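Participant: Below: sequence and its predicted model.
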Amino acid sequence: MRHLALTAAALGAVASPAAAASGPFFSLHNTNFVVLLAFLLFIAVLIYFKVPTLLAGMLDKRAEGIQKELDEARALREEAQSLLASYERKAREVQDQADRIVAHAREDAKAQAEQAKVDLQKSIERRLAAAEEQIESAQDDAVREVRERAIAVAVEAARQVMAQQMSAEQRSKLIDESIETVGQKLH
């Protein structure tokens, strides 16, 4: 470590910036010339070991890789666009189908509503006819009942009138005639 410090001190005394700029340019004591020689030697070593070719090859490979990735991305984008177009077309088809189903359902509902109106009208007509028949039947029953009642009242009135005006002998004769008429009708 001590040896290194002494060497650095010696070099510091010899290679100061003020000393580097003085003197002839093509001297090893001129730092600008030494740096130029080192740089040219570095470039020569790089060219000798074909580093620029290697770097160019690496850059070409990287460019090819990037180009492949771009091509893949472009292909994926085109595929995605075709899928999107396909899905949009399918969505339109599904929407059209849904619209047709809704329109058909509305038509069916209208038709069913019309049919329900017709059925309701027929049902009302049947019930009205049944009600009219019941009314006619009730009227016929009432007329029949009134006639029967009138007949019963007339028979009773006739019996009472006859009972008051007929004698016992006429009643016996009338009963015998009635028995004879009933006997003839039964035989």
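Facilitator: Great, that's in hand.
Participant: Could you use CA atoms for every contact and neighbour count after this?
Facilitator: Noted.
Participant: Tell me which residue of this structure is furthest from the middle?
Facilitator: Farthest-out residue of the chain from its mean C-alpha position, per Cα atoms, centre = their mean: residue 169, at 104.4 Å.
Participant: and it, what helix or strand is that in?
Facilitator: Residue 169 is located in helix 168-186, with elements delineated by DSSP states H and E.
Participant: for residue 99, same thing?
Facilitator: Here residue 99 is assigned to helix 51-165, by DSSP H and E.
Participant: one step back: gap between the helix holding residue 169 and the chain center?
Facilitator: Using Cα atoms, centre = their mean, to the nearest Å, the mean C-alpha position of helix 168-186 is found 96 Å from that of the whole chain.
Participant: Equivalent analysis for stretch 69-79, please.
Facilitator: 33 Å.
Participant: and if you look at stretch 95-115?
Facilitator: Offset of stretch 95-115 from its chain centre (Cα atoms, centre = their mean): 17 Å.
Participant: adding another structure so you can compare the two:
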Amino acid sequence: MEFLTELLADGYTWYTLSFLIFAAIIIKVASPIITSGLDSRIEDIKKDLAEAENLRVEAQEMLAQYQRKHRDAVQESEKIIKTARDNAEQFKAQAEADLDEIMARREQQLESRLQRMEQNAISEIQAYAADLAMNAATQIIIDKLDKKTNSKLVGQSIENIEANIH
């Protein structure tokens, strides 16, 4: 009992006891407040986690959608490139065919022109040769004929011309 009396007489004991009573009251009073605060915080964290999960799912859906769009865009660009290449090859083939046709036409025109030039040259040479032969024949006739025979031939020529004119 003496121990108990000493214990009750000591200030430290009362201080400890009052602190424990105060702590028990605080825990009793503050426990529902702290619990409701913690519960509220837990609910906020759960909401944040649910929202984060929803955002993650939405982000995955958007990523999948953008990947599909990207894949479609790549396929479309490949189609466009293929079409452009096909069109370019068709244009090239058409241009080559047109060039071949133009070259053939030009070649034919040149051959035709050369033939005309050749014919003109032949005609000119023949005309020149005929003129030369006529001049030579005339000169030979003049040199070989006397005046009497010359007058007779001129007369016959005039008669032939008159006969041909009428």
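Facilitator: Happy to help now that I have it. Because the structure is predicted, anything quoted here is derived from the model rather than measured.
Participant: re the thing from before, average offset between the helix holding residue 169 of the first structure and the second structure?
Facilitator: Superposing on the second structure places helix 168-186 of the first structure at an average distance of 2.5 Å from its equivalents, by mean Cα distance after the TM-score superposition for the first structure.
Participant: now that helix: which residue numbers in the second structure?
Facilitator: Using TM-score structural alignment, helix 168-186 of the first structure lines up with residues 147-165 of the second structure.
Participant: How about residues contacting the matching stretch?
Facilitator: The contact list for stretch 147-165 of the second structure (Cα atoms under 8 Å, 6 or more residues apart in numbering) reads residue 142.
Participant: does residue 23 of the first structure count as helix, strand or coil?
Facilitator: coil (DSSP: H, G, I helix; E, B strand; the rest coil).
Participant: pretty sure it contacts residue 31?
Facilitator: No - if you go by Cα atoms under 8 Å, residue 23 of the first structure and residue 31 don't touch, sitting 10.4 Å apart.
Participant: returning to that earlier point: how much does the helix holding residue 99 of the first structure stray from the second structure?
Facilitator: Superposed on the second structure, helix 51-165 of the first structure shows a mean distance of 1.1 Å to its aligned residues (mean Cα distance after the TM-score superposition for the first structure).
Participant: That helix packs against which elements?
Facilitator: On a contact count with 3 or more Cα pairs under 8 Å, 6 or more residues apart in numbering; DSSP states H and E, helix 51-165 of the first structure meets no helix or strand.
Participant: centre of the chain versus that helix, how much separation?
Facilitator: 18 Å.
Participant: Would you mind finding the match for residue 73 of the first structure in the second structure?
Facilitator: Taking TM-score structural alignment, residue 73 of the first structure has residue 52 as its aligned residue in the second structure.
Participant: Same question for residue 82 of the first structure.
Facilitator: By TM-score structural alignment, residue 82 of the first structure lines up with residue 61.
Participant: now swap in residue 149 of the first structure and tell me
Facilitator: Aligned partner of residue 149 of the first structure by TM-score structural alignment: residue 128.
Participant: Give me the residue at the spatial middle of the first structure.
Facilitator: Residue closest to the average C-alpha location in the first structure (Cα atoms, centre = their mean): residue 98, at 9.0 Å.
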